[in-house]
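Novice: Turn this into a structure:
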Amino acid sequence: MKRRSTTREIGRGILATLAAFGFLLAMIAVAFFITGWLYTQIGYTPPALAAHLLNALLGLLLAATVVYVLMHTPGAVRRSQELGMFRPIVEALERIAKGDFSVRLENNQPMGVVGTLAQSVNAVALELDQLEKMRQEFISNVSHEIQSPLTSIRGFARALRDEQLPPGDRERYLP
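Specialist: Presented below is the predicted three-dimensional model:
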């Protein structure tokens, strides 16, 4: 199953690459026709290398212009707004990554991907907050449990260092 999805992803990548190259080639072809028309209008034809370079540059400029226009259409603006809905989620995840598990997201969209993602982030933050509290309680308990024997050992060590301790008592403290 994993191999099939990987193969599908590779296929999509190859198709996207071919589409990008095809688009760029089409823009260079359009540039070729535009420069050819301009050369006939002004009555001058540059050397072949210069003409090819001009065609390539004009083709790239046309491609960049088309991409820019497509990115600023209403659909692209809508996509930008949709991505803006993820900003609070990203900020919440950054706070969680820094150890602030008290983060809670408002779920204004209970249905859909964003709502489900917000619920999941809230659930993760709640679980991590509970785990952190349990960890702190465990450390506190372990610290208390270790402190009592350490205090006793410290007392025995002081007693054994005391020069005035009779040898019989010293033997009683040492096994």
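Novice: Could you use CA atoms for every contact and neighbour count after this?
Specialist: Will do.
Novice: can you count the residues close to L126?
Specialist: For L126, the count of nearby residues is 16 (other Cα atoms under 10 Å).
Novice: From the contact counts, what lies against the helix or strand hosting it?
Specialist: Counting by DSSP states H and E, the element that carries L126 is helix 112-161. Helix 112-161 sits against helix 87-97, helix 167-173, with contacts defined as 3 or more Cα pairs under 8 Å, 6 or more residues apart in numbering; DSSP states H and E.
Novice: quick one more, to check against the first:
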Amino acid sequence: IDNWRWKGVPFYMRTGKRMPKKVSEISIHFKEVPHLMFQSAAQQMNHNVLALRIQPDEGISMRFEVKTPGNSLRTRSVDMDFRYDAAFGQANTDAYARLIVDCMLADQTLFTRGDEVEASWRLLTPLLEAWDAPADPKVIPMYEAGTWGPVEAEFLLNKDGRRWRRL
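Specialist: Coordinates of the predicted model:
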């Protein structure tokens, strides 16, 4: 995104196999505002977070700071949460079932075109060839199954004073 509002905003992505949980989500951690209304509480305020849960429990949640009732200038984190299964009494259709129905209805929206597949192979073939070469741990950090990824992923965020969202 190339505009003044997003200038200097980092984007981090963590992906892997055999992690502790199978989850796909996009979490947006909002920057601090330039002027805090509650200066005394600034050290204890958390960033506002908007989480878009893609799977397994589709929905949206928002965590933000609110002033506690009364005369004190204290804030507290609160959550707003929307889940499809809770709102509609059932979970969304399984992704494969949806693809089969779309196929029967000739809806190609979620399917990849031939030229897209060819472009993907052109892009990914050098990566696959590099992957088959002898592994250099400095190039591709490894991690144990059942963990949240290599320690280098923690270092990546820590150097910017950030941390991964707990899932």
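Novice: Superposed, how do the two chains score by TM?
Specialist: Once the chains are laid over each other, their TM-score by TM-score structural alignment, normalised by the length of the second structure reads 0.22; 63 aligned residues with a Cα RMSD of 5.3 Å.
Novice: Most tightly packed of the helices and strands packed on helix 112-161 of the first structure?
Specialist: Between those, helix 87-97 has the highest mean count of neighbours, a mean of 15, where neighbours are mean count of other Cα atoms under 10 Å.
Novice: Return the distance of that helix from the chain's centre.
Specialist: The chain centroid and the centroid of helix 87-97 of the first structure are separated by 10 Å under Cα atoms, centre = their mean, to the nearest Å.
Novice: Which strands and helices lie in contact with it?
Specialist: Against helix 87-97 of the first structure (3+ Cα pairs under 8 Å, 6+ apart) you get helix 112-161.
Novice: okay, the angle between the helix it packs on and helix 87-97?
Specialist: Relative orientation of helix 112-161 of the first structure versus helix 87-97 (axes from the mean of the first three to the mean of the last three Cα atoms, to 10 degrees): 10 degrees.
Novice: and whichever strand or helix holds E152 of the second structure, which residues are buried?
Specialist: Using DSSP H and E, E152 of the second structure maps to helix 151-158. For helix 151-158 of the second structure, the neighbour count (16 or more other Cα atoms under 10 Å) marks A153 as buried.
Novice: can you tell me which of the helices and strands packed on helix 112-161 of the first structure comes nearest to S120 of the first structure?
Specialist: helix 87-97 (10.2 Å; Cα to Cα).
Novice: picking that back up, which stretch among the helices and strands packed on helix 112-161 of the first structure comes nearest Y39 of the first structure?
Specialist: Nearest of these to Y39 of the first structure, taken as Cα to Cα: helix 87-97 at 50.8 Å.
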